[in-house]
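In: Generate a structure from the sequence data that follows.
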Amino acid sequence: MSSGEGVKTEEEKAAEARRGPGANAAQRRGPMSMGMPAEKSQDFLPSAKRLLGLLRPERTSLYAVLALVVGSVSLNAVGPKILGRATDLIFAGFIGKQLPETATREQVVQGLRAQGQDKQADLLAKLDHLRPGFGIDFGAVGRVLLLVLALYALASVLSWAMGWILTGAVNRTIFNLRRDVEDKLNRLPLPYFDGQPRGELLSRVTNDIDNVAQSMQQTLSQMLTSLLTVVAMVAMMLYISPLLALIALVTIPISMFVTAAIGKRSQKHFVQQWKSTGELNSIVEETFTGHQLVKVFGREDEVRASFKAKNDDLFDAGFGAQFISGIIMPTMMFIGNLNYVVIAVVGGLRVASGTMSLGDVQAFIQYSRQFTQPLTQVASMANLLQSGVASAERVFEVLDAPEQRADATAPTTLDDPHGQVRFEDVSFSYDPEKPLIQHLDLCVEPGQTVAIVGPTGAGKTTLVNLIMRFYELDAGRITLDGVDITQLTRHNLRSEIGMVLQDTWLFGGTIRDNIAYGRPGASEEEVVAAARATYVDRFVHSLPDGYDTVLDAEGGNISAGEKQLITIARAFLSDPALLILDEATSSVDTRTELLVQQAMSALRHDRTSFVIAHRLSTIRDADVILVMRDGQIVEQGSHEELLASGGAYAELYAAQFSGAAIDVDTGEAPAPDLAGAKV
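Out: Sure thing, here's the model as predicted:
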């Protein structure tokens, strides 16, 4: 296809009202629009499950991550227990220094019992490292500390390796997601984009995907580590003291209930937050794209009001999401502190009674803190996780959108097209309840130039869009050289068609690149030849960098007429078999129009051409002129024949050149005075 422009022109703008509110509510939004109504979000769990399913190709990496996390958590779990031995050594040395060296531990315990001091006896009986008369064994304490240091160092190395592997897996997953979304956009039909504000769609494929990446990166490793840490801490606590473990485990159902209750209230706010972000981006995008129009009509106040309203919506949604989900963290910390107090009191009593050693109580308190900390971390990540899932839902909506009809499984190929186009009983409508084109028959022979005229909304651009297969027919068929266009691949069909639109569209790049877009691989000489033939070469040399002048995406650094000439040169370079010109000279001055018409005559030579025109002076030499009204061809013939018939074409011609009034709805006008009209 030789043109990269969009195809939304006057017929489609007028037909928006006929397409129904559902498909076009978003498209009708102007600089002062307020966005679409709220959408119902998907359920959190199915969306989260689907999001995690994106990691399925990274199974090997995830297994490695799991093994590394298990190793790291296990080493961290053993650490406090071993560190408790150091506490026991220090405590035993402190007590042993105060006892006579001549007695053994058993003798000291028996003496205390004989004196009726059973609690003290039970306490010393639990000190396995007690040596009466000896102080702290710093050598043993040092060995324990070195062992713990080695365990924690190894755990850190495993955790670092886990983070490195997981980062790669997540980034590859997001890379694939972006690729899938890009591929999906190329498979979506044109009506989908008609119903989506550009800013909203851009927000989905940029902001939302970035948010999904951030959420997955920050939550996966922390969630996995936290959950396994909880399991490891529970196992160690049960090993040390089942009673204290039961006390600590009471916090689990309480924590789950609190997290679920708060998370349920905040999820809707996260969905609204990212929806409001897309709507705000849409307003910003369309406002700055049409900033000249806004200033010309003095609508700055309305734009500011529209922006403020959406910005306030985003503020309210963001504040609600962050505040409500933020309550989870302090609530979990409060529950953890209560648990810590209860364990400390009960553990102290058990040490005093001799049923536990001081080192075990110390280790248990560490485990209880390490047990509640992961729960708190999981709770604190709830807002990030919910935000990521809300963004994922918006991305999934794009991925789940209905695609354009697939190409034929065994397509026909046009190797040497001649350009014969037939419409055979064609019917099409944007809204099934409001028919537009009904039972249209038309035959255009190779090399003919067909001009299409008619009032706005008559279906002129729709007709050529159907040839391009931008929309699918409701009934009938269109053939190119006798082959149904649905039996051709879209690429094959559009590669044989050149299209120049009234609304120009240029890439951000050099003038040379924009012309060469019409035929990849074209040589420098061919690009320059196309530029000369379409009079682009006349103004290029007045630019500082010539053909290397860089244009922005809107082509704002050249005039509208110069942009139009570049798009014509693009079509010229593609050398198509079928040419479609939709008001292609509407933006050029009168002198340039005459020159471009000469170039167009050469371009149309031996090509079938469809020319949509409002200025009837530009189509006098057309082989066939089709007059359309309400989706139907009401007249066809040459310029002279249609004038002589005194029908709809004559009325349009008289209205344009004689200033006669004409009703655009009924098409009725006073009888034209053609006596002075030059044919």
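In: drop to CA atoms for contacts and neighbour counts, all remaining ones
Out: OK.
In: Regarding Leu52, which helix or strand does it belong to?
Out: helix 44-53 (DSSP states H and E).
In: Then Val634?
Out: Going by DSSP H and E, Val634 is part of strand 632-637.
In: Same question for Cys443.
Out: Per DSSP H and E: strand 437-444 holds Cys443.
In: Pull up the distance across stretch 95-103, start to finish.
Out: End-to-end distance of stretch 95-103 (C-alpha to C-alpha, to the nearest Å): 13 Å.
In: er, stretch 296-305 actually
Out: Stretch 296-305: ends 17 Å apart by C-alpha to C-alpha.
In: here's the other one to compare against:
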Amino acid sequence: MSAPARAALAPAAPAPKPPSTTGRVLGLLLPHRARLVPMALLGAASIALNLLGPLLLGRATDLIFAGLVGRSLPAGATPHEVLEHLRAEGKGTLANVISTVDVVPGRGVDMRELAVLLAVVVVLYLVGSLCMLGQGRLAAVVVQRAVHRLRADVEAKLARLPMSYFDANPRGEVLSRVTNDVDNLQRTLQQTIGQVVNSVLSAVGVLAVMLMISVELSVIVLVSVPVAVALAALIGKRAWPRVQQQWKSTGELSAHVEEIYSGHSLVTAFGRRELAEERFDEHNEAMCHSGHRAQAVSGLVAPATRFVLDLNYVLVAVVGALRVASGTMTIGGVQAFIQYSGMFGRPIVDVASFSAQLQSGIASAHRVFELLDEPEEPPAPAVPERLSAVRGHVEFSNVSFRYLPDEPLMEGLSLTAEPGRLVAIVGPTGAGKTTLGNLLLRFYDPDGGRILLDGVDTTAMTREDLRSRIGLVSQDTWLFHGTIAENIAYGRPGATREEIVAAARAMCVDRFVRALPDGYDTVLDDDHGGLSAGEKQLITLARAFLAQPAILVLDEATSSVDTRTEALIQQAMVSLRAGRTSFVIAHRLSTVRNADLIVVMDGGDVVERGTHTELLARGGFYARLLHHRLDTP
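Out: Here you go, the predicted model:
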């Protein structure tokens, strides 16, 4: 079983139970409390100004009503005489309604007072809107900075995760958490942070004003609130697992797309496009189905709560009309209360309306926090060892290692590489060759035994210091988007153009780079500028040559080049290996004939060691490998 497969099956170490996802999301905002406080104050000011509007409009309604009634009454009569006259004529209800306002018989609407009231209302709403605008700008700054910090934390976390995590998780899934989920959380915070604050403040303020206007009507409004909240909570609870599944499906789809895109040439070459499209359709259908189920359930929240609040609106209107008829409230007071009841219900409906977005954001945050909670590489020693100069003496002393607890791969492996010597590691697939290189680079740490570099235990060194002394060229070429010169200089920042060209010449890169239109300034895009697999591998070799490491690890580094190029590289690597210890991991035994020491591995153990001539003379495992041509000669 290969290393990635074993790592994928390995159980994750149990992590301490983290705080609730919602609490951690709020924790992202707390460092920005200096902006959150004025944001909340601006929201409170906006709500307070908007709360005064219905009161003043109710007063304007009463003023208009009093003027219309007063204009129809005989001048000179007192309000008391008018009311007594109406009751004597059997118009008691009308008398009760008129008694609630200041009617002056013979006088119409006071247009000057009405104009002042309306002007004040316009100013209040204008200032309230400006406060709301300021709150929105502060909220945008808070969210952007909080998410900026979260992205930085995620990036730093990725650098601290062990190699086993990346072996066990598809790259597309990891990328989906880092991009899609973080972006979705940002959208959620941007859309809801100000609304949540305003909803809470608005509900409290409106309730206080309603209680001042009428306790009886306020009780009617309050009775409906628990019903609406209970409905929203019940529906939200049913929607939550569906929302989680939606974002899990999104990650699986992203992983599939990334995999197919990375291997596009192979998919096309082997005629597997139809199969890839079928699997894409399966993932796409699963994502569509989970999204539909999540939105279908979440979409019930707003209509359900609105229905309850609409019933409440009807009750308030009926009871308010009865109170006006009885003379205990003015028409303007009932009008204002009805407006306030709508304002009180609006935050509940708003929260219900974006509950689906909230749940989606929390689900994404949960996935991001899962990544942040993953076990990290063991910390570096408090006082790490540091070698001033590396000779390159490498010793594996009684090393034991396993990917799975009950499946040992290496048990008591011992191996010594003398400084400046070429050590070849050969064996069949799954023998543990690449694992040996991974242990040396501390991508994994051994379960037992020690790995010594010039007599110093590598676990006593920092990983950064250790890896800075080792150059790695793997079978999988990696080139980033940039010029060829930048790719070669990746292992040695600050290298001059002359040094880059010298490394390219030593590794047979210069011969094909000169033929390109822009030479070393050719930009490698996603398809790497049409370079062949062998040419890309040569560039990675030049990168290692330029870095001049003390130890060199070549993991099938020449598997993608042709025989002629391989011969040139073997010749060039004589100078590359000069003065440094080199480990060559190879299936092609023809590439290791001149090695100072050949280590033959099988099943995680060293079964033979010696020179090419010595191993052939023994007629053992190495000789059988060569005889049966399990490699490419």
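In: before we move on, the earlier item: Provide the aligned range in structure 2 for the strand holding Cys443 of structure 1.
Out: Against structure 2, the aligned range for strand 437-444 of structure 1 is residues 410-417 (TM-score structural alignment).
In: what's in contact with the matching stretch?
Out: Residues from elsewhere that reach stretch 410-417 of structure 2 (C-alpha atoms under 8 Å, 6 or more residues apart in numbering): 393-402, 423, 432, 449, 581, 603-606.
In: check contacts around the residue mapped onto Gly604 of structure 2 from structure 1.
Out: Aligned counterpart of Gly604 of structure 2 in structure 1: Gly631 (TM-score structural alignment). Contact partners of Gly631 of structure 1, counting by C-alpha under 8 Å, 6+ apart, are Leu436, Ile437, Gln438, Ala458, Gly459, Lys460.
In: please redo it, this time with the cut-off set to 10 Å
Out: Going by C-alpha atoms under 10 Å, 6 or more residues apart in numbering, Gly631 of structure 1 touches 11, 427-429, 435-440, 454, 457-460, 462-463.
In: tell me which element the aligned partner of Val221 of structure 2 in structure 1 falls in.
Out: In structure 1, Val221 of structure 2 lines up with Ala248, judged by TM-score structural alignment. Per DSSP H and E: Ala248 of structure 1 is located in helix 242-249.
In: other SSEs contacting that helix?
Out: Applying 3 or more C-alpha pairs under 10 Å, 6 or more residues apart in numbering; DSSP states H and E, we find helix 242-249 of structure 1 packed against helix 209-240, helix 328-352, helix 358-380.
In: Please list the outside residues in contact with that helix.
Out: Applying C-alpha under 10 Å, 6+ apart, the set of residues contacting helix 242-249 of structure 1 is 233-239, 336, 338-340, 342-344, 346-347, 350, 361, 364-365, 367-369, 371-372.
In: and of the helices and strands packed on helix 242-249 of structure 1, who's closest to Gln502 of structure 1?
Out: helix 209-240 (34.4 Å; C-alpha to C-alpha).
In: The closest one packs against which elements?
Out: Where contact means 3+ C-alpha pairs under 10 Å, 6+ apart, helix 209-240 of structure 1 is packed against helix 44-53, helix 59-96, helix 138-187, helix 242-249, helix 358-380, helix 382-399.
In: rerun at 6 Å
Out: Helices and strands touching helix 209-240 of structure 1, as assessed by 3 or more C-alpha pairs under 6 Å, 6 or more residues apart in numbering; DSSP states H and E, comprise helix 358-380, helix 382-399.
In: Need the ones you listed in JSON lines (columns: mean neighbour count and distance to His541 of structure 1).
Out: Output for those, formatted as JSON lines (neighbours: other C-alpha atoms under 10 Å; distance: least, C-alpha to C-alpha, whole Å):
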{"stretch": "helix 358-380", "mean neighbour count": "23", "distance to His541 of structure 1": "62"}
{"stretch": "helix 382-399", "mean neighbour count": "23", "distance to His541 of structure 1": "44"}
